[in-house]
Structures are given as C-alpha cells and as structure tokens.
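Chemist: build me a structure from this.
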Amino acid sequence: MQKKTAYSFPDEILEHVFSFIQSDKDRNAASVVCKSWYEIERWCRRKVFVGNCYAVSPTMVIRRFPDIRSIELKGKPHFADFNLVPDGWGGYVLPWISKMAGAYPWLEEIRLKRMVVTDESLELVAKSFTNLQVLVLFSCEGFSTDGLAAIAAGCKNLRELDLRDSEVDDLSGHWLNHFPDTYTSLVSLNISCLGSDDVSFSALERLVGRCPNLRRLLLNREVPLDKIANLLSRAPQLIEFGTGTYAAELRSDVYSNLVEAFCNCKELKSLSGFWDAVPAYLPVIYSVCSRLTSLNLSYAPIQNPDLTKLVSQCPSLQRMLVLDYIEDSGLEVLASSCKDLQELRVFPSDPFGEEPNVSLTEKGLVAVSSGCPKLQSVLYFCRQMSNAALVTIAQNCPNFTRFRLCLLDPKIADYRTLQPLDVGFGAIVEHCKDLRRLSLSGLLTDCVFEYIGMHAKKLEMLSVAFAGESDLALHHVLSGCESLRKLEIMNCPFGDKALLANAAKLETMRSLWMS
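Modeler: Below is the predicted model of the structure:
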C-alpha cells in the first residue's frame, strides 16, 4: 500500500491566498492556525486598524506588522462627539507618528478619528511619508492651517484629504497655495469643517481646475452660492459634491449658471452642504436628482413643502440625512418615492425646545419602514414613540444592522399606554438578527436588557442612557451579547457587581464607557 505524504503550500501561494482575505477578523483567525501562517500573515498584512489607540503600543504594531501601507487609528470614545469627554483626556497621535516615521517610510494611508493632531504631527507626516496618498482626519483637533500647509507642500502624491468634522485653528487662509503648481493627483477633498478665513477661493479654483481626476469635493460653509457654478464648470466629472452656503439674493444670472453647471455634471450621485438654503435655488439641482444615491440635508433648514418636492425627484436614493423639518408627511413621500433607501438619519432642528416645532412622530418612521424594504440603518430623533410602532418597524425591517432611536425626553414612556418601551425594543432585537449597533432611549426596565442578551447575538455596539433598574440589566447584556465590542452607558443605576461577574467578557471588548 502506497504511503500518503502531506505537502504544504509554498509561501508564495499562501501569500497570494491571504491577499484575498480583506476582513481583519478573518486574517486574525488565519494567523493563529500555525506558526508558518502567522509569519506569512505578518509579512503580507498591508492594512492595520487600531480601534483604541491605547489598547496596543505603536512599537507592538510595528513589530507585529513590519510592512503595512495603511493604518487607521481611533482615539477618544464616541461620547467625545457630545462634549462629554474632559479636556486633556488623551488620544494624541504624535507618539504613533514618531514611531511609524522610522518604521514605515513607504506608508500610503493614515486615517485618524477623534485624535489630537498637532501641527508638529502633520509636519512630521509630510517629512516622513513622501508617498502618502490618503490623509483622513475625522473629528480631530489640535492642529491649524499651518499643519495643513505642510501637508500640501510635502505630500506630492496625495490623492485624498478629508478633514470631516475636525476643529482647525486658522492661522493662514492661504494653505491651499502650498500645493505645487505641478500637483494634479487630487481625487477627494473635504474641507467642509473650515471657517471663513481658512480657504483662499482663488487657490481652491486653481487646485480644482488642474486635478482632472477629482471625484469628491466638499466645500466649507463660507463658499458663496454664486461661486459654485464656476467650481463645477472646472470639475464636471465630480461624483460627490458638497455645496457651501446655499443662500443668496435671487438673481437670474446666478440661477442660470447653476442650472447649466449641474446639468453638465453627468456623474454626480451624492450631494450635501446646503447651509442656509434658499428654497428658490433648489430647482437648479433637479437635473441631477434622478441619479442621486445620497442626499445629506442635515445642515439645510428647508421646510416641509420644499423638502417633499425635492425628495420626490430622487427615486434612486439609498442614503438620506435630513432635519426633522421633513415631518411625517415628507417621510411618507420618501417611503413612496425611494424604494432603494438603505439608510435614514433624521436630526432635530430644535433639540432643546420644550414644545415641538415640527410634526414629526413615530408615524414617519413606520411609513419608511413599510415603504423601503431595503432599509438597514436608522438614526431617528423624535419626541414620542410607542411599543406598537417599534414592533411594526421590526417586522417591516428584519434586515436592520443599525437602529438608533433618540427620544428628546430620554425617560419618556409609550405615549399611548404609558408603559415602558421594553416590548418595542425587544421586538427590534428579536426580529433583526443581524443587528450590529443599537441605541436605546425612553423609559426602559431590566426586561429590555434581558431581551437584548437573549436575542442580540451579533450586536457589537450598545448605547444606553437613563435606562434599567439594577445590575441585573448589565449582567444580561454582558453575559448574553457574545459579539459586543463597545458599550456606552450614561446615567444608569449600574454598579460594579455585574462588571466583576463578567470580567472575562471585558477582556474581549474594545471600549467601555460609564458615566
């Protein structure tokens, strides 16, 4: 009988196979199969994501992955977006940049979120990573236009610069002039967070005009409406565009120029901006509405009649962000017009007002859940909710991966029955088997946490405020939600008992925030 011999694949074959594994989780799993796979995965890993910049040191990352091209770092927790993290908390990127400067001179992508980024950090980036192509600073702080000038002057291969929601100190509005005249590689530019003196419009015009591959341009609020047509005429190839201020005295020449400019943008699929929008100028975008897949009106104080008319022109929408001015009737139009909608975010126009200034209730969300069968992600601010509505929404949308309900009174009960909203949220976690993110709001007892622990097996992030009755609620979540990675708790009656009883679970989590 012939003896069987086991052969191992050559390293080159395994490296090629590993190149098709995109998920960090899957790559991590593959790396623990055996020592040879560990070494192969170690050397062929090109992207690294660090969800908590304090969970691992830069030295350990460099030793583990010596040949990466892209790194993504997250600093402060989610609550920093609501000014709930004290000054000086941390999240400094300079120690990371200092270590990577010597280890990864070939680095191509740096993506940072909620980190403190100084001008010194940016100057070191520009000096050390001459082949840098992507720099994303999302909700970062601590730097100025001087740091941006260093990036513009030093990163000659930069394709993407994204400053979304960052705080930038204005020391010179001429930082765009530091891009060399020979620089033409820009593909994506997001400067929507910058102030009035942070951008030289003439420099922006020149930059846009000499970058033929520019596909994404998000302007800051200070760019006036009458300048938009000129920019669009220089970049008709744009796929995503964010306007500046969308307010001006109605003038026929401005109107006709805008109509022509938008008509020439044959590839445009995403629009945002519209600060201080004047309804009279909204029809100029109608020519592109049928192609739009994303529309962000979260800064646009457009009232219901104009919003409703605009939404009805956008049958291909997959993503919609809007203020509550859309009201229930506008959401009903959205539900009947946009059958491909996958994500909806509705923000409050007057979150601190004691009396409602718009007619937005649970009815609008129920309508969208019924009319948009592809809906997967919801963020919804409103003043009232019922268990019956939540049960209906859960039954209509079993494919939810994200559901965040924010009631402006965080302790409010079912407005019909005056009962806690336990049953409604219980239906959400029971019917939506793929739910990854959940934010709870309203009057809630320990019962809803029992539902969550029982059904939400894929839940990765849970945000809770003013909910629960005892440590038992927290115990249900920590013991039952086996995929939980991030837990945010505010003003809940939870102590140390449940945490100590589930200490092993905490070792597998990325972050825990209790206040």
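
Chemist: please count neighbours and contacts with C-alpha atoms only from this point.
Modeler: Fine.

Chemist: who's in contact with the closest residue in space to residue 259 that isn't next to it in sequence?
Modeler: For residue 259, ignoring the flanking residues on the chain, the nearest one in space by Cα to Cα, 6 or more residues apart in numbering is residue 284 at 4.8 Å. Going by Cα atoms under 8 Å, 6 or more residues apart in numbering, residue 284 touches 255, 258-259, 262.

Chemist: tell me where the stretch 1-150 of the chain has strands.
Modeler: 47-50, 70-74, 109-113, 134-138, 143-144 (DSSP state E, counting those that start in this stretch).

Chemist: in JSON lines: the ones you listed, plus distance to residue 313 and mean neighbour count.
Modeler: Shown next, in JSON lines, are the strands of the stretch 1-150 of the chain (distance: least, Cα to Cα, whole Å; neighbours: other Cα atoms under 10 Å):
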{"stretch": "strand 47-50", "distance to residue 313": "39", "mean neighbour count": "15"}
{"stretch": "strand 70-74", "distance to residue 313": "38", "mean neighbour count": "19"}
{"stretch": "strand 109-113", "distance to residue 313": "35", "mean neighbour count": "21"}
{"stretch": "strand 134-138", "distance to residue 313": "31", "mean neighbour count": "21"}
{"stretch": "strand 143-144", "distance to residue 313": "40", "mean neighbour count": "20"}
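
Chemist: want to put them side by side, so please do this one too:
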Amino acid sequence: MRGLFDRINALLPDELMVEIFRYLESNENRQAASLVCKRWLALVRLSRETVRIGFSASTDALVQRLIDRFVNVRDVTIEDFPFTSLALKNGGACLLDQCPLIGNGKSKDNGMRKCCLSDSGLAAVGDGFTKLERLTLIWCPNVTHLGLISIAKKCKLLKSLDLQECCVEDKGLAAIGEYCTRLEDLNLRRCKNLTDTGLVQLAFGCGRTLKSLGLAACRSLTDVSLEAVGSHCGSLESLSLDSEFIHNKGLISVANGCPLLKSLKLQCGNIEDEAMLAVGNFCLLLELLALYSCRKLTDKSLCAIGKGSKKLKNLSLSNCNSLSDMGLDSVAVGCEELMHLEVNGCDNIGTSGLKSIGNSCTRLSGLAFLHQQFLQIENDALCQFGIGCKYLHSLHLSDCSGIGDEVLCAIARGGRNLKKLYIDDCHLVGNEGIISVGQNCKYLADLVLHHCDGVGDAGIIAIARGCPQLSYLDVGGLKNLGDKGMVALSEGCSLLKDLVISKCPQITDLGLSYIARNCTSLEACNIIYCPGITKAGVTTLITGCQKIKKLLVEEHKPNQLQHLTFLEILELGGFGMEALLELFGNLSSLRELTLDACKA
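Modeler: Okay, the predicted model is just below:
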C-alpha cells in the first residue's frame, strides 16, 4: 500500500497537488494532510490562500509567523476585538491560570491595546502577502493613516477592504484611493474620524471600479461625500448610509450617477420624498431597499419605488411611522418579484398592506412583522400568506397581539416548505397552531416560541414528531412546558444543536436527562431561571453532550466543564475569587466568560 502511495505521489506534479489541497476547507483536514510527508507539508502551505487572526497576546508577532509560513495568501482577516467580557481584578490572574485561552485578562482601558495590530504589523502584511486581494481589519485601534498608506502602496491588487471600527483618517483613505485602483468593495462602518475630505479623495481616485460602499455610522459625512460618489462611482451596486447630515441633495446625486445600484440601506432622518423619487426614477435595477428611522418619508416614496424599481426583491421598513398601508399597496402592485419583507415598528402599516403583499407577491419566501403591538392585525391578512405564498420558508412574528392559532394553521397548511418560524410574545398562539406546524412543516429547522404562554407539552410533542430536522429551539418563558415535551424532543429531534429553555418552571432534571441522553449534537444550552433544574441536572447535561460549548446557567456547580468555550453565569451572589475558582474547576478551553449581576 505504501508503495502505491509513493508511485501516485511521484506522478502528480506540484501544481496539481496544490490545486487539490485548496479544496481542503477545514483546518483539521489541512493539518492532517501536512503530516503525511515533507512534500505535502510544503504544498499545503503553498495552497493556503486565506488567513484569519483573532485577538491574541501579540498580533504583530503572529502576523510575522504566518507570513513566514504562507506565501500565496490572498485573503487576510484580523479581528482585534477582545471577545472576552471579563475584566479581572483582585487576584484575577489566578483565574487566567485556570482559563488560559481567555486572553491576557485585561480590559480595554488596562493595556489591551498593546496587543493589537500596529502600523508596523500592517506594513508587514503588505510586505509578506504580495498577492493580497481581500483585507479585513475589525477594531484595530492602533492602526493609523501611516499603516493604511503603507498597505495601499504595497497591495495594489486589493479588491476588497473592510475597516470596521478602525481609527481611519482622511489621509489613509486618500492613499487607498490613489494606489488601490482595482478596489471594488469598501466597508467603513463606524469609522468615526472620517470627513468629507477623505471620501471625496477616495471617490476621485478609485471610484471608477468601486461596486460596494459601506458608510454606516460615519456620522460626519455630508451631501458633499455623496455628490462625489455620484460623480465618480458609476459602477456602484451597493450603498449603506447612516448620517443625520445627509439630505436630499446627496442621495439625488447618487441616484442620478449610479444607475447600476442594486442595494440601498438608509438610516438618514433628514431624507425626504424628493430623494426617493429620484431613486425610483433612476435606480431601475434596485433589488434591496432598507429604510431605518427615515421619519420624513411618506407613502410617496414607496409609490415611487413601486412604480420604478420593478426588480425589488427585498424590502425592510423599520420605525418609519409616516409610511402606511397605501405605500405598501403600491409596492405589492409594482414589485411582484418581492421575496422578503420586514416591517418593524411602523405603526401605520397593518391589515390592508399585508393583504396586498399576500395577494400579489406570490414568490415571497421571507416575512418578518415585528413590534406592531399597537395595531390589531386581522387574521385573514396573514392567512393570505398561507394561501398565496407557497414558497414561504421564513416567518417572524413579534409583539403581534392579535395573531393566534388561526393564522398559524393557515400558514402551516399552505407553507409546507417553512424552515424558520419565530413567534415572540404572541400570547394568543397556543397548542393548536403549533400542532398544525408539526403536522405540516417537516423541513422546519429553527423554531422560536418565546413567551407564547398558550403553548405546552402537546404543541412541542407535535413538533418533535413531525420536524426531525430541527436544530434550533427557543421555548423560553413557556410556563406550561414540562418534562413530557423534553422527552419527546429527545426522541424525535436528535439533530438539535441549540436549545433555550430559560424561564420554564415545569422542566426538571428528568427532562434534561433525556436531552443529555439522546441529543448528543447539542452545542449550546440556556437554562437560566429554571427552578426545577439542579446542579445534578446541569452536570448530567454536560456529561452526556460532549459537543456542548456554550452554557448559560445561574448558580449551578457542574464539575465537567473542561470542553466549554463560552460560559455565562447570572446572579451569582456572595462569591469571591477563590470560590469562583472552585466553582469553575479546570476550564482549560474557556475563551469567553460573562458574569452578569454577580456580586462578590
């Protein structure tokens, strides 16, 4: 057998082997291949095109080690944000001895910035990864315009640049525009130091190739920036904006100058109908429109979209209280290709608008109707989606006080392809509707029934029997759900990976033991405020579910926590550091620890 392997290995050229190794997606497979022989080790390194670096004790040093190992990298992500929420004081170093993967244990204000990527580290990225095409930097507070100038000069093949929450200044952005003339995607989300000066220079330099531009939470940008985008970025397809300083003039410039625009996300409180009329008239290829807190927009805006943007597939409306059913009617009539609709906190959109969407948009696959508690939605409005929208696979209803079992039964019978169902604080929903879902929606994978007081064991048993592909279940706050439902889940939903049973007073250690016995794929579990679950029950769960990585508990004391990577503990009272160490045992794999309302 070894001789056959040697002959095959000798016949395959390096170029072909490198191409084969590029199909190894997981680190485990790549590492296994690199251990076969020295030749494979070298070729696996040559095949590596993607590098991702999380928060570490010294990002600069880690970058240098990766540069020495991998020479063909085209995609680099450096995420310096410290994910641990634990700030250690008074002997906290002892806890780090128990949990070495948490990091250096310091808060941001306590020296954590010293570990983050610096300008010299970013310069090393440019020197070492000469084929770089995609660069993502998230919360890298030490990177200044000097680092960006360096990377811009050295990485002229760059096509995608993501600088979320970095301290980007105008000089750095100007350099990107000057040298990165192939840039297509740029995300500047939460880059709060930017002004119009930098963005104008960027647009002038590389605007010709730019296809996607993210300016969310760049609060200092004004119409001047958008006028530059409209003048120089004629190939732009995606734009996101969030600024109170943006008015009609800027958005009209974009609409006139960017006819290829397909995605537009706006959180601009001073934009008026005049600007959206321009979008409807000139952005005829628009497929996604999201409007957040655009308080000055009226139904005239949606009428313009319905009349001009015939290719619209995704519409999100959030806290736009001047929009009403009349505007949504226009979208329904004009945008028959609509596939996803989200309405969140729009107090004047209700029964009539939903009926129009259900009647006209037969391709709809996703509907989210959230926080409409001040409106009494007639059941037949949502029932229409069960009749006319046979492709519906995602439904999210939250705080819809008038919605009950009749709606769920109609949707379940008509939408048999439903994969995601989120019902949150809909108190008229009971077992009847959920039983219908279990009987009709066999492809259901995600189910949320948060605080739906009328649902109990009968509904969950039906789900367990009829939805074998269920992987995520949130039944938090179901006061009538007990161990019978848990037993049924363990028998029918063995693929369950994420379970939330918080605030379920009737679930006990017995029900949890069945989950531990049969749901061995479980990775996350939330069991806070469950008085029937004791320390023994939590320990049984952890012992039985070896893949569990995320656990939300209260004052329980499980003993087998070695493989946990995330732990959240609520309302732990009267514990000092020594008691805390005893409680945790040896958490050698822990990466994130949250202590909420825990008093020493």
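
Chemist: picking that back up, let's have the strands of the stretch 1-150 of structure 1 in CSV, adding distance to residue 473 of structure 1.
Modeler: Putting the strands of the stretch 1-150 of structure 1 into CSV (distance: least, Cα to Cα, whole Å) gives the following:
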stretch, distance to residue 473 of structure 1
strand 47-50, 30
strand 70-74, 29
strand 109-113, 31
strand 134-138, 34
strand 143-144, 42
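
Chemist: those strands: which one's closest to residue 363 of structure 1?
Modeler: Of all these, strand 134-138 sits nearest to residue 363 of structure 1, with 33.8 Å by Cα to Cα.

Chemist: and the contacts of residue 284 of structure 1, which is closest to residue 123 of structure 1?
Modeler: Set against residue 123 of structure 1, the nearest of those by Cα to Cα is residue 262 (37.6 Å).

Chemist: tell me which element the closest one falls in.
Modeler: helix 252-263 (DSSP states H and E).

Chemist: what range does the next helix or strand after that helix cover in structure 2?
Modeler: Next helix or strand after helix 252-263 of structure 1 toward the C-terminus (DSSP H and E): strand 270-272. Mapped onto structure 2 using TM-score structural alignment, strand 270-272 of structure 1 covers residues 314-316.

Chemist: just to revisit the earlier point, and the strands of the stretch 1-150 of structure 1: which comes nearest residue 197 of structure 1?
Modeler: Among the strands of the stretch 1-150 of structure 1, if distance is taken as Cα to Cα, the winner is strand 143-144, at 11.9 Å.

Chemist: mean per-residue distance, the closest one versus structure 2.
Modeler: Compared with structure 2 after fitting, strand 143-144 of structure 1 has a mean deviation of 5.1 Å; criterion: mean Cα distance after the TM-score superposition for structure 1.

Chemist: from the middle of its chain, how far away would that strand be?
Modeler: With Cα atoms, centre = their mean, to the nearest Å as the basis, strand 143-144 of structure 1 stands 22 Å off its chain's centre.

Chemist: now stretch 467-483 of structure 2
Modeler: Relative to its parent chain, stretch 467-483 of structure 2 has a centroid offset of 23 Å by Cα atoms, centre = their mean.

Chemist: try stretch 439-456 of structure 1
Modeler: 25 Å.

Chemist: again, but for stretch 110-130 of structure 1
Modeler: On Cα atoms, centre = their mean, the centre of stretch 110-130 of structure 1 falls 20 Å from the chain's centre.

Chemist: what residue of structure 2 matches up with residue 455 of structure 1?
Modeler: Checking TM-score structural alignment: residue 455 of structure 1 goes with residue 518.

Chemist: for that match, which residues are in contact?
Modeler: 490-491, 494.

Chemist: hang on, the earlier thing: what helices and strands are in contact with the helix holding residue 262 of structure 1?
Modeler: Where contact means 3 or more Cα pairs under 8 Å, 6 or more residues apart in numbering; DSSP states H and E, helix 252-263 of structure 1 is packed against helix 225-234, helix 286-289.

Chemist: mind putting those helices into TSV with mean neighbour count?
Modeler: Formatted as TSV, those follow (neighbours: other Cα atoms under 10 Å):
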stretch	mean neighbour count
helix 225-234	19
helix 286-289	19
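
Chemist: looking at it, residue 591 of structure 2 is touching residue 562, isn't it?
Modeler: No - using Cα atoms under 8 Å, residue 591 of structure 2 is not in contact with residue 562, being 11.5 Å away.

Chemist: now the helices and strands packed on helix 252-263 of structure 1 as CSV including distance to residue 348 of structure 1?
Modeler: As requested, those are arranged in CSV below (distance: least, Cα to Cα, whole Å):
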stretch, distance to residue 348 of structure 1
helix 225-234, 25
helix 286-289, 24
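
Chemist: what's the closest of the ones you listed to residue 132 of structure 1?
Modeler: helix 225-234 (25.5 Å).

Chemist: which one in structure 1 is aligned with residue 577 of structure 2?
Modeler: Under TM-score structural alignment, residue 577 of structure 2 pairs with no residue in structure 1.

Chemist: do you know how far residue 577 of structure 2 is from residue 426 of structure 2?
Modeler: 42 Å (Cα to Cα, to the nearest Å).

Chemist: and those two? Which one has more around it.
Modeler: Neighbours were counted for residue 577 of structure 2 and for residue 426 using other Cα atoms under 10 Å; residue 426 has more, 22 against 17.

Chemist: now that one, what's its secondary structure?
Modeler: coil (DSSP: H, G, I helix; E, B strand; the rest coil).
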